[in-house]
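J.: sequence plus predicted model, see below.
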Amino acid sequence: MLKKRIAVLVAFVVVLASVLAGCGNSSKSGNSSTTTKSTFKAGMVTDTGGVDDKSFNQSSWEGLKTYAKDNNLKVGTGVKYLQSTQASDYSPNLNTLVHQNFNVVYGIGFLMQSDIQKIAQQNPKAHLGIVDAVAVDKNNKPLKNVANITFKEEQGSFLVGVVAGLTTKTNKIGFVGGINSALIKKFENGFKAGVKAVNPKADVYVQYAGAFNAPDKGRAIAQTFYTKGADIIYAAAGDTGNGVFTEAKNRTKDGKKVWVIGVDRDQHDQGLPENVTLTSMVKRVDKAIYDVTKMTKEGKFPGGKVLQFGLDQNGVGIAPTTENVSKKALDAVNTYKKKIVDGSIKVPTTDKEYKAYLANLK
């Protein structure tokens, strides 16, 4: 009889333990859900220019870091980047962050468009973002799980073109592009249009380096342009543009004052200590990345949408550092900015549009 009572007691204890364990697991599950919500993660993959390109990769990362600071996320876990050294790194880097369950993963630059498209379709529940491109399906429709972040680069480039046209003393100006593409053509044609709007006599030399990570090539092109008499060069070339700064600083050290117009970020510091940065075309990739990350965290991920940031959204413009820009040029920038925003001027983005623009100036 005693044995039977003991057996019943043991059975009761086992059942009770199971119930308590079940309650414990239920509580743990609830905590896990709360933790998941509080451990929001946002990641990005750089293109080959690298995270310290002093251009759009760096700006993107600054946007994520600012978001992390404002939302108590840890850099390295809450926000993270993976650097690509070659194009073949894009897909594995993107996949790594997707499989690590990052809530949103950005591909920085149009060169990642095909990789983003493929990965987005393979992982329909993932939230992805791409800068400077639109990710589409086989029917050319925007993919519903990709946020497309684009800019009106031609508008900001027009404004720095106005500065260049009113600052040059030789009437010879250069443009150094990274990869010859529809995107960088927007920089080129907008810039040339701005120059010609205020200085029809100016010549603009144009050359593409064929890469965003070739500072030596950027320097060589700058050397050619400066030797031909250009006194200002606008570099829209990522890390390649850093070579333009190197050449300009060396020439200034030798007593030959020349200028560089930076891109994407305020690159005033990049021109120091020789002070060769005339101005920069600021492209607020940092703000765009911040905004889309915030929307994602709030459950409002803009999948399938094409977000476009122009002058009217303060998505592009000239840099806040204006110490090297004359009052005349600044006044002209403000005048032309209003005309672009109100639609009086349509800034060209392609060679064909630029040709038509020039015809209308005459």
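T.: Perfect, I can see it now. Since we're looking at a predicted model, the values are computed, not measured.

J.: only C-alpha atoms from now on, for both contacts and neighbour counts.
T.: Noted.

J.: where exactly do the strands run in the stretch 101-250 of the chain?
T.: Using DSSP state E, counting those that start in this stretch, the strands found in the stretch 101-250 of the chain span residues 104-107, 128-131, 146-151, 172-177, 203-208, 232-236.

J.: second structure for comparison follows:
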Amino acid sequence: MRRITRIATVGVASAALALSATACGGKSSNTADSGEPKVAIAYDIGGRGDQSFNDAAYAGLEKAEKELGVKGTEAEPSEGEGDPDKVQRLTELARSGNNPVIGVGFAYGPAVAEVAPKFPKTTFGLVDDTSKTGKNIANLVFNEEQGSYLAGVAAAKVTKTNTVGFIGGVEIPLIKKFEAGFVQGVKDTNKNVNVKVQYLTQPPDFGGFSKPDLGKAAAQGQIDAGADVIYAAAGLAGAGSIEAAAKAKKWAIGVDSDQYSQKGLAAYKDYILTSVTKDVSGAVFNLIKSVQEGKPQNGEIRYGLEEDGVGLARSNPAFTKMTDVIKAVDQAKADIIADKIKVKTAP
């Protein structure tokens, strides 16, 4: 039976107590009092229910609960929180005996770097960030530009207006990888296709990952300007872009999870051509499994097209029936794996 406990950020006094305990040699165990292994994930901006990135991480935890018999704990982010909040959250999760403790998203980088040395027997997973490393840190990263290249190929093949759009949640290097791959895929397929690029917010404002209304407005603007295919890498905000595309009867391309199959987007699925998938669920599961087997992963664990760590979903029957598009996508995938196509990681 699946059991999940949610924790919330506690007060400053409790945080101080937790940090004091770790400073005095606090230890972490991977076994609950009942003998059941405990694992935890701390979600990125938007939290569980984003139909995308965080939900993919949750799927990995859910699989581990079912197949490995672990007890999972989920920790949700708070709006406007900073690094001290994340440090507190990860400290509490580690002190509670969870192993591994996984921070979902690059925003957890500084917190993982601070907390991990205090719990040397606990493995910390850090998704989408290689800048913070350590002996007990596993950096789970993906070649997002490769999957995005395939989306660009598909977009260039299906557009009838020779105009497509890319929407990024926040203009940061990680999302620039999505943009770079997509634009390159489009241009390599048809140089005459125009790609409209828009970012919803700029750092330090990360609201572009959590506000569907921003994604919806951006997509509508691109559609009004002639785009008939919209690819959004924007977390929860991407749901708004999908809604706008569907209502305009244009194609949307999802991200991270297979968004055609997400229940929260069922009303729009007929217009979700495909999704650029990242096997975040597999990466989370593999890390949990490695800890349970006594051989915890550490260092950079990279997932690309060759490992099926990124890819292009084929759940929409309308997409699979586009034989010329599928053929072009398959050829591009083979060429990337064979290193015949080198996909850029920056625009």
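T.: Thanks, I have the structure now. What you see is a predicted model; the values in this text were computed from it and never measured.

J.: how alike are these chains, TM-score-wise?
T.: TM-score for the superposed chains, counting by TM-score structural alignment, normalised by the length of the second structure: 0.84, backed by 305 aligned residues with a C-alpha RMSD of 1.8 Å.

J.: on that earlier part again, adding distance to Leu307 of the first structure and mean neighbour count, write the strands of the stretch 101-250 of the first structure out as CSV.
T.: Converted to CSV, the strands of the stretch 101-250 of the first structure look like this (distance: least, C-alpha to C-alpha, whole Å; neighbours: other C-alpha atoms under 10 Å):
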stretch, distance to Leu307 of the first structure, mean neighbour count
strand 104-107, 14, 27
strand 128-131, 10, 28
strand 146-151, 5, 25
strand 172-177, 24, 26
strand 203-208, 27, 18
strand 232-236, 21, 29
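
J.: adding distance to Asp53 of the first structure, write those strands out as TSV.
T.: Compiled in TSV, the strands of the stretch 101-250 of the first structure are given as follows (distance: least, C-alpha to C-alpha, whole Å):
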stretch	distance to Asp53 of the first structure
strand 104-107	15
strand 128-131	16
strand 146-151	19
strand 172-177	15
strand 203-208	18
strand 232-236	12
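
J.: can you give me the helices in the stretch 1-150 of the first structure?
T.: With helices called from DSSP state H, counting those that start in this stretch, the stretch 1-150 of the first structure shows them at 2-38, 56-70, 90-99, 113-122.

J.: so which bits of stretch 143-155 of the second structure are buried?
T.: Neighbour counts over stretch 143-155 of the second structure (16 or more other C-alpha atoms under 10 Å) mark 143-155 as buried.

J.: and Ser34 of the second structure, how many neighbours?
T.: Number of residues near Ser34 of the second structure (other C-alpha atoms under 10 Å) recorded here: 6.

J.: where's it relative to Asp213 of the second structure, distance?
T.: Relative to Asp213 of the second structure, Ser34 of the second structure is positioned 45 Å away (C-alpha to C-alpha, to the nearest Å).

J.: repeat for Ala32 of the second structure
T.: Ala32 of the second structure sits 42 Å away from Asp213 of the second structure, going by C-alpha to C-alpha.

J.: so the two - more neighbours on which side?
T.: Asp213 (18 against 15).

J.: re the thing from before, which one of the helices of the stretch 1-150 of the first structure lies closest to Ala319 of the first structure?
T.: Closest to Ala319 of the first structure of the helices of the stretch 1-150 of the first structure, according to C-alpha to C-alpha: helix 56-70, at 13.4 Å.

J.: Provide the aligned range in the second structure for the closest one.
T.: Mapped onto the second structure using TM-score structural alignment, helix 56-70 of the first structure covers residues 53-67.

J.: do stretch 231-249 of the first structure as well
T.: Under the criterion TM-score structural alignment, stretch 231-249 of the first structure matches residues 228-246.

J.: gap between the matching stretch and the chain center?
T.: The chain centre lies 15 Å from the centre of stretch 228-246 of the second structure; the measure is C-alpha atoms, centre = their mean, to the nearest Å.

J.: Glu328 of the first structure maps to what in the second structure?
T.: You called it Glu, but residue 328 of the first structure is Lys. Taking TM-score structural alignment, the alignment pairs Lys328 of the first structure with Asp324 from the second structure.

J.: SS state for that match?
T.: helix (DSSP: H, G, I helix; E, B strand; the rest coil).

J.: what is the neighbour count of it?
T.: Neighbours of Asp324 of the second structure under the rule other C-alpha under 10 Å: 13.

J.: and whatever residue of the second structure lines up with Asn123 of the first structure, how close does it get to Asp44 of the second structure?
T.: When the second structure is aligned by TM-score structural alignment, the residue opposite Asn123 of the first structure is Phe119. Distance, Phe119 of the second structure to Asp44 of the second structure, using C-alpha to C-alpha: 22 Å.

J.: again, but for Ser257 of the second structure
T.: 15 Å.
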